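> From the sequence below, what's the structure:
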Amino acid sequence: MMDVKMRKRMLAGFIAGCLLWAPAVCFGGSEPIQDFRLWTPVYVNFPISGPVKGYLEANPRFSDDASQIDQLLLRPAIGYQLTPTISLWQGYAWVANYQPNYTQEHRIFQQLIYNNKFSTFTLFSRSRLEERWIQ
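Predicted structure coming up:
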């Protein structure tokens, strides 16, 4: 069995190795690309009937230092409020990618939202599963 001194030496060696190896992983290779991007989403939530809800999203995304549109997402969904804090959603997303070449994606998604208001904060959690088709 190893004594305490040996364990401390092994741990110190491991940490030193990680610290020496990390810069090569993080900073090795080519220069990083610098590009300021801007996302400007608009979200609309609305009641449909009883526990049934609607959702619309338009999300243009700009790249090249926010000078050109890079991607456009249009995402409608329909949801059902299961409990006061949990809702289930089914939706579709049409995604246009403009750079480097124009492509379209079609996505369907399912999501579960947990939204609970406490006295000093609101806890919001979304789990989403997407299936994608790229043209």
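
> Please make it C-alpha for all contacts and neighbour counts, starting now.
Will do.

> in this structure, which spans are helices?
Taking DSSP state H as the criterion, the chain carries its helices at 4-27.

> all strands of the protein, in order?
Taking DSSP state E to define them, one finds strands in the chain at 38-39, 42-49, 52-63, 68-81, 86-97, 103-117, 122-134.

> quick one: contacts of the second one?
In other words, strand 42-49. Residues from elsewhere that reach strand 42-49, judged by CA atoms under 8 Å, 6 or more residues apart in numbering: 53, 54, 55, 56, 57, 58, 59.

> The fifth one too?
In this structure, residues lying in contact with strand 86-97 by CA under 8 Å, 6+ apart are 70-82, 102-115.

> and stretch 59-79, how far apart are its ends?
Length of stretch 59-79, first residue to last, CA to CA, to the nearest Å: 20 Å.

> quick revisit: can I get the buried part of the contacts of strand 86-97 as one PyMOL selection?
Only the buried entries of these go into this PyMOL selection, using 16 or more other CA atoms under 10 Å:
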select buried, resi 70+71+72+73+74+75+76+77+78+79+80+81+104+106+107+108+109+110+111+112+113
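
> got a list of what residue 69 touches?
60, 61, 62, 63, 98.

> Narrow these to just the buried residues.
The buried subset of the contacts of residue 69 - by 16+ other CA under 10 Å - is 60, 61, 62, 63.

> out of these, who's nearest residue 31?
Residue 31 has its nearest neighbour among these in residue 63, at 18.3 Å by CA to CA.

> for comparison, sequence B:
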Amino acid sequence: MPSRTRSLLTALALAAASPAAAQTSQDTQLWLNTTLFGTHGDFVYFAEVQPRFGNDIARLDQLILRPAVGWKLNDALTIYQGYARVENTPAGMPSFSEDRSFQQLSWEIGEFQKFKLSSRTRFEQRWESDGRDVGFRFREQLRASHPIFDEAWGLKAVGWSEVFVALNDTDWGARAGFDQIRTFVGLEIPLQEKSQGKSTVEVGYLNQTVNAPAARVEVNHILSLNLFVRY
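Take a look at the predicted model:
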């Protein structure tokens, strides 16, 4: 192939690739979360309220209400059945709502060299107001924490990552395959002295990378503030 032809083909390939690279959008967001946990013997429950602010923290994009009830199988494993109501108000688009039923397995894996490991596996069934299909989604989170300074203080470094995989296509936009990944790094701060298993605040940076429609990628840089109240 003549060198001039090769150069022309290379230029055309780069021109075709550049729009795809430009499809990545980024936003700065603030996610707030309050979760109440309770236990009565082996019966457990939680309830979450999560407002999420986007568009450079200028407006409320999403509000999630998520209660669940569960049962402790043993000291390490707990199963839950829950429901989530999600109100979405994306900028420049019509508002829509989502209902989710979900099943969850929480596993306290153990402690290794002072690193406490746990996982959360969640299977969701999703209905959106602008479609008729049921979307199925799998989520897997792995979390690690480690004491900082004197362990008696209760202050911990925390990191976790959660992968979302859609299991089917829907008429409201879900596409089977990789959906998103969230990665968090921050601090867990006790609200009482020696608050093992008690109420805490978790604050840090959360990165959300979403496989959006129309071959777009959305990257959100999130200040995440979480209050966990345990009874």
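
> Turn the contacts of residue 69 of the first structure into TSV, columns for distance to residue 8 of the first structure.
TSV is the format used below for these (distance: CA to CA, whole Å):
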residue	distance to residue 8 of the first structure
60	53
61	50
62	50
63	49
98	54
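
> Leaving out sequence neighbours, find the closest residue to the residue most central in space within the second structure.
Geometric centre of the second structure, nearest residue: residue 182, 5.4 Å, by CA atoms, centre = their mean. With CA to CA, 6 or more residues apart in numbering as the criterion, residue 182 of the second structure has its nearest non-adjacent residue at 4.5 Å, and that residue is residue 208.

> residues in contact with that neighbour?
Contact analysis of residue 208 of the second structure by CA under 8 Å, 6+ apart lists 180, 181, 182, 183, 218, 219, 220, 221, 222.

> Make TSV from the strands of the first structure and add distance to residue 25 of the first structure to it.
Formatted as TSV, the strands of the first structure follow (distance: least, CA to CA, whole Å):
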stretch	distance to residue 25 of the first structure
strand 38-39	28
strand 42-49	38
strand 52-63	26
strand 68-81	29
strand 86-97	30
strand 103-117	32
strand 122-134	31
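
> Check which element follows the one helix or strand residue 180 of the second structure maps to along the chain.
In this structure, residue 180 of the second structure sits in strand 177-190 according to DSSP states H and E. Once strand 177-190 of the second structure ends, the next helix or strand along the chain (criterion: DSSP H and E) is strand 200-212.

> Tell me the residues of the first structure aligned with that next one.
The alignment of strand 200-212 of the second structure onto the first structure (TM-score structural alignment) covers no residues at all.

> Quick one: name whatever helix or strand follows that strand.
Toward the C-terminus, strand 200-212 of the second structure is succeeded by strand 216-230 as the next helix or strand (DSSP H and E).

> packing partners for that next one?
Contact here means 3 or more CA pairs under 8 Å, 6 or more residues apart in numbering; DSSP states H and E; on that basis strand 216-230 of the second structure packs against strand 24-40, strand 200-212.

> Deepest-packed of the ones you listed, please.
Mean neighbour count, computed with mean count of other CA atoms under 10 Å, is highest for strand 200-212 among those, reaching a mean of 19.

> need the contact list for the closest residue to residue 91 of the first structure other than its chain neighbours.
Distances taken as CA to CA, 6+ apart place residue 77 nearest to residue 91 of the first structure, at 3.9 Å, with adjacent residues excluded. By CA under 8 Å, 6+ apart, the contact list for residue 77 of the first structure reads 54, 55, 56, 89, 90, 91, 92.

> Give the aligned equivalent of the second one in the second structure.
Put plainly, it is residue 55 of the first structure. So residue 55 of the first structure corresponds to residue 46, using TM-score structural alignment.

> How about the last one?
Aligning on TM-score structural alignment places residue 92 of the first structure opposite residue 83 in the second structure.

> Just give me the neighbour total for its match.
Residue 83 of the second structure sits with 19 neighbouring residues when counted by other CA atoms under 10 Å.

> Find me whatever residue is spatially closest to it, sequence neighbours aside.
Once flanking residues are discounted, residue 83 of the second structure sits nearest to residue 101: 4.6 Å by CA to CA, 6+ apart.
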